[in-house]
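*Asks:* predicted coordinates and the sequence they were generated for:
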Amino acid sequence: MDPVTVRGLGRCLLCACLAWASAGGAATAQEGTGAPDARRLKVRSLDIQGVSGLDVSQLTGVLATRESGGLLPFLGKDRYYNPRQLQADLYRIIAFLSDHGWPRARVTSVDLDRDEEAKAVDVTVHVDQGPPVIIDKVETFGFDVLEPRDQEAVQQRISVVAGRRRVQGDVRNTRTATLAVLQERGYAYSTVNVLEGEGTAPGHVSLYVIAEPGPQALFGTITVRGNHGVSDGRVKSLLSMKEGQEFRISRVVDTQRRLYNREIFQFVSVNAEPTSTVGAPVPVNVVLTQAKPMRLSITPGYGSEEKARITTTLRHLNFFGGARTALATVRWSSLDRGVRLNVEEPSLFRRGVSMSVGAQYWYADEPAYRSTTKGGRVTFAKQRERSDPVRRRQSLTTLSVTVVDEYEDYTVSEEALNDPDFYDDLIALGLNPNTGRGKGQLLALAVDLQRNTTPNLIDAKGGYLVSAHVEQAGNWMPGAYNYTEYTAEMRKYHTFGNIVVAGKARAGTIDAPGLLAADVPFFKRYFLGGSSGMRGWGRFEVSPLTLSGNPIGGHSMFEGSAEVRVPAFAKFAIVGFVDAGNVWYETLDFHFDELRVDVGPGLRYLTPIGPVRVDFGYQLTRIEGLLVNGELEPRRWRIHFSVGQAF
């Protein structure tokens, strides 16, 4: 710091203290210690004058001296004047301004205005910023070892810009971000420095971003420590890197994230530190501390569709060792309840294929039917994760195959059972026309393929998701049902400034070699409506109707949605949406001139677990004659409460 500035600070603070003493004594009590007395004065206001070119709240945010109160003064915290804190804050002001481009800034005076009646003091700090340091030009050297597209990425990560102030934070960010590009391309031993040269005039500088990439390197020996209960081989099968693989710094970060996400370990540290021999393979040290294996959680909740709900889960995070996860779930709500058990093998034969074995006893109470499902599923899944932070791309592709063996016992709704127009369907479905009950074994093979490029699907702001599902029951497999189902879905998210535009399209159809009503169980039929799509209607309300007006489901469906999500204030956001879709009875029977449409606004409140949302949907195209719970539905609107975005 300039000696002149230091002497000026000393004189400034001395004058302030003398003025304070002459006014009736100094406030010597420390903030937060003891009870308030006559000598303790609240800081009623703190004003910093002479600062321009930046938000003063950024400056006051780093100071220890702060104003009392808050948005509501009677609820805010009392802050007391402390001369030692103020003295340190004067140095903080100079350091802050110097770091943000004003190296010659100084404090010229401090005014302390005491109010004895209110036992308060108003603090005013006068600052002379001086001229800023302006960047004339920014040049890069040493990055020519990278591909042209990666060199463009380096330029995009340079925070310092010609014609602007030199901010030390931007200089540090530039060094860190450009070094990360080199390390992501295998240059583990690279260094980057930002050097400063003379500019075209006093107070102007030229900045040079200089890289020394060195040779490309590989990952060396991987050492695992602290892995009690999980073998070294199993831990290494969960890592994102392998010995002898090209070095990429993102693989180190992904490895740490993967191990934490398994929740088996309470502490995870993954370090890849280059050795003193430039170009040598980079050793990796993985240090683990195992967490308690048993986790119990009881989660209550509420939604506009399922009303009150409670879910209890018991997890064993290292079931019989090997990082296997066992999960038991007990749930109750007005829509569904039951017990589910699941065991996951994270890496079958260490080939990167996971296996999940599940069993359930589950009751579902839907508007169109009630069903009880007993049985199990076995799923084999292979994931391929790709991450390229340099070009800001990431993707997760998952291929899974599921074998289903479940016994279904279901009954259609009273409204459908009492509808004479549905009598022939009951017989074709093999249901008792008097009770509407059917039962049978479902043996099926399902194949799912999904590609996801969104960083966070719960509240996505960019990327896309594409998925396809094929399910075959019967044919060469025994069982009571014989059908093939095809569904596909695509979601796309894009951000314009701080506004997110999201779109979704989903389609599906079910085919059968014989009669649809005979080969396809009723619970597989398509219905639309609810909080996640077609929000102008309730669940199971968009569907073909009987002549009486009861929804009976169909075998082809399409739905699409578009949303605009705009931040409002604090943690609130507002949404405008439009939904369109319909269900048709026959296979591949799509008629896009018959789409039902709804629009509406929504409100979101951001929480750590995702946005809490409320949507109001209004029907632009009514379904004439629709019966809900046996009564003619007069409303053209619905209100939905839920957690997470609609899609």
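*Replies:* Sure thing, it's come through.

*Asks:* hey, let's count contacts and neighbours off CA atoms from now on
*Replies:* OK.

*Asks:* residue boundaries of the helices in the stretch 501-647 of the chain?
*Replies:* Using DSSP state H, counting those that start in this stretch, the helices of the stretch 501-647 of the chain run over 516-519.

*Asks:* spit out the contact partners of the residue lying closest to Ser333 once chain neighbours are set aside.
*Replies:* Leaving aside its chain neighbours, Ser333 sits nearest to Arg309 (4.3 Å; criterion: Cα to Cα, 6 or more residues apart in numbering). By Cα atoms under 8 Å, 6 or more residues apart in numbering, the residues touching Arg309 are Pro300, Gly301, Tyr302, Arg331, Trp332, Ser333, Ser334.

*Asks:* try it again with 7 Å
*Replies:* With contact taken as Cα atoms under 7 Å, 6 or more residues apart in numbering, Arg309 is in contact with Pro300, Gly301, Tyr302, Trp332, Ser333.

*Asks:* restricted to buried residues, select those residues in PyMOL.
*Replies:* In PyMOL, a selection of the buried entries from the contacts of Arg309 looks like this (16 or more other Cα atoms under 10 Å):
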select buried, resi 332+333
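
*Asks:* please compare the first structure with the one that follows:
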Amino acid sequence: MSVSNITQEDRSLMSNYQKLVYIIPLICLLIIILCSHFVGNILAEEAIDKKTSEKQQYIIRQVKFEGNRLLSQKQLSSLIGVQPGENFQKDTLEAGIFKILDEYRQRGVFFAEIRPRFEYPPKDSSLAQIIVTLQIRESRPLKIGTISLEGNKLFTEEELKSELRLQAGDFFNDAAFNDSIERILQLYSEHGHPKVKVSPVNFDVDEKSGVVNLKLMVDEGPLVKISEVQVEGLQKTKESVVLRELPIRPGDIYAQEKIDLSYQRLNNLGYFYEVSPNLLQEGAKPDEVIFNAQVTEARTGRFNGVLGYAPPTSLDEKPQLTGVIEASESNLLGTGRSLNLLWKSGALDLYRFGYEEPWVFGKPLQIGVEFSSLKQTEKYTDAVSKERSGSLIIGTKLIRRLEGALALTYKRIDLPAGMFLGDNSQSGVKYGLKFSLERDSRNYYLNPTGGRVDKIALEISQGDFKLKKLWLDFNQYLQTWKKQVLAVGLHAASVWGLNIPPTELFYLGGANTLRGYNEDWFRGPRRLYANIEYRFLMGRTSQIFLFLDLGTVSKIDRPNTFESLKIGYGFGMRLESKGGLMSLDYGLARGDSALEGKVHLSLGTSF
């Protein structure tokens, strides 16, 4: 089987042919062992066929289990799939018995026997009911005796055994055995041998002693190199722009980790709507493979509009509308350069422009500039503070998945006298130096099913406002069931210093922090909040979800004292296609009625 069949499934881009090499012999050996012990005892075929040949339909009156010790009655009942009151179906019962035997096998009991017994009503009875009794003989669980390996040269037998999840004396377990083989395959793939084959050549089982001795044959295969690195399907993006982002080059020794990282990187660049997981093809020689990424380009230009609506909470209060308009291009002219414009209206009015050059001097060095203008209006006095700023941002990749950035910032802040901090309020300038680190291991940034994003940032400023600011952000994504993901975000921020202007405080509330509350409704020198979402994935980039938000800010005059915890909850959806995005959140604050929720609607188009 060719290397082109390597896909991103059970293990990222693990070769399917590698799995078949050890799974097929194992299955054959298990069939030989197991068939002789329990297949003949699965069903009393003659008894069933003799009665059912009368074409009489029976109703199951009761299902009983005898002789079971390892599995409880409740566990067996859930596995058998046959319930009292149902019509008796031979195939259903047979499938249930196989499930029970499989469960025993997962627990190391390979020689369990199940004999069904049927109690039929008398011939003169008008009741067509039967009682099914499953007589179970639980054999002794198999234990590992000896494990030996042959054919290995690159690694010693001790090194390979250290990768095994099964050791001498352990109970034999199918899942642990398969995982052990996977770990050996992974080890070889990380050291240039993706065509390694591991086959069980001896599966010696002693039923009386309950011991199984394993012998594994290792065919290491050739040392494989990457002969070519290609990208197919590009229309707008220059090939060199994509290739420079990948950690592999022609002539590199094959390393599975780099292949996996390349696939993740292609997905997270934001240039492509789809990336085929079939990345590898056979080369011209047995010791060569071709890295050939097949992609479908996305529309990287976006125009989004967000509308927030909060109904009035009293008769003399007006409903509150907030809005955000954003235009961005993340792959300008196919060069990877990014450009964005943002306008936001609400408690904070914001205008922002940003541009980033992703590669400078042929190195992964990002240089960006950002300009913004902010106006903050006091809720009760209508006093206005303004801030105008400019930033120069320099970033680079430090190590795998870890990026660092340094930002130089200039801000001009104008405050009305006595607005916020009494007689100490002032207007002035602030010079800031901000350092940040970010680690991103998400498997797909738009709709992750695994991985996390961690970010820490520290800013020190001088000038008329001598401040220190800290940000901590942690986001984790865990797949719970098929197409279901739990997303958890934890966020903290703090500012220290004298004469803290209101534009330097941290705000809480709205679509990005605390849904169920008005946009930027709370503020303080300290901020803590958490977002918990349970997502149901509807497609590669679409989802519906339930959410719970919790957050608080500290008091302005007492920074170490926090206000009461605010709780928001609700539901939302993100629906995206090649042409655009629709996002909707409906959030309720604690104590709100169902009709008092806050609506956050975002409509966008791609170009």
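*Replies:* Cool, the structure landed. Only a predicted model underlies this, so the values are computations on that prediction, with no experimental measurement involved.

*Asks:* aligned partner of Gly321 of the first structure in the second structure?
*Replies:* Residue correspondence to the second structure (TM-score structural alignment): Gly321 of the first structure is matched to Gly334.

*Asks:* how far away is the residue nearest to Ser333 of the first structure from Asp111 of the first structure?
*Replies:* Plainly put, Arg309 of the first structure is 60 Å away from Asp111 of the first structure if you go by Cα to Cα, to the nearest Å.

*Asks:* state the distance from Val39 of the second structure to Ser328 of the second structure.
*Replies:* 64 Å.

*Asks:* part of a helix, is Val229 of the second structure?
*Replies:* No: looking at Val229 of the second structure with DSSP: H, G, I helix; E, B strand; the rest coil, it is strand, so not inside a helix.

*Asks:* the residue nearest to Ser333 of the first structure: which element?
*Replies:* strand 307-316 (DSSP states H and E).

*Asks:* then Gly572 of the second structure?
*Replies:* Secondary structure (DSSP H and E) places Gly572 of the second structure in strand 566-577.

*Asks:* and Glu403 of the second structure, by the same measure?
*Replies:* strand 402-414.

*Asks:* so what does the next helix or strand after that strand touch, helix or strand wise?
*Replies:* As assigned by DSSP H and E, the chain's next helix or strand after strand 402-414 of the second structure is strand 428-440. Judged by 3 or more Cα pairs under 7 Å, 6 or more residues apart in numbering; DSSP states H and E, the packing partners of strand 428-440 of the second structure are strand 402-414, strand 451-463.

*Asks:* so which of these comes closest to Glu297 of the second structure?
*Replies:* strand 451-463 (24.0 Å; Cα to Cα).

*Asks:* got the angle between that closest one and strand 402-414?
*Replies:* For strand 451-463 of the second structure against strand 402-414, the angle by axes from the mean of the first three to the mean of the last three Cα atoms, to 10 degrees is 40 degrees.

*Asks:* contacts for strand 451-463 of the second structure?
*Replies:* So strand 451-463 of the second structure is contacted by 429-443, 467-477 (Cα under 7 Å, 6+ apart).

*Asks:* show me the contacts for Arg114 of the first structure.
*Replies:* Ala120, Val121, Asp122.

*Asks:* three-state assignment of it?
*Replies:* Assigned by three-state DSSP, the conformation of Arg114 of the first structure is strand.

*Asks:* summarise which helices and strands the strand holding Gly572 of the second structure is packed against.
*Replies:* Checking 3+ Cα pairs under 7 Å, 6+ apart, strand 566-577 of the second structure ends up next to strand 543-553, strand 580-589.

*Asks:* surely Ser425 of the second structure meets Ser385?
*Replies:* No: counting by Cα atoms under 7 Å, Ser425 of the second structure does not reach Ser385; the two are 10.9 Å apart.

*Asks:* overlap in contacts, the two.
*Replies:* Shared contacts of Ser425 of the second structure and Ser385 (Cα under 7 Å, 6+ apart): Leu415.
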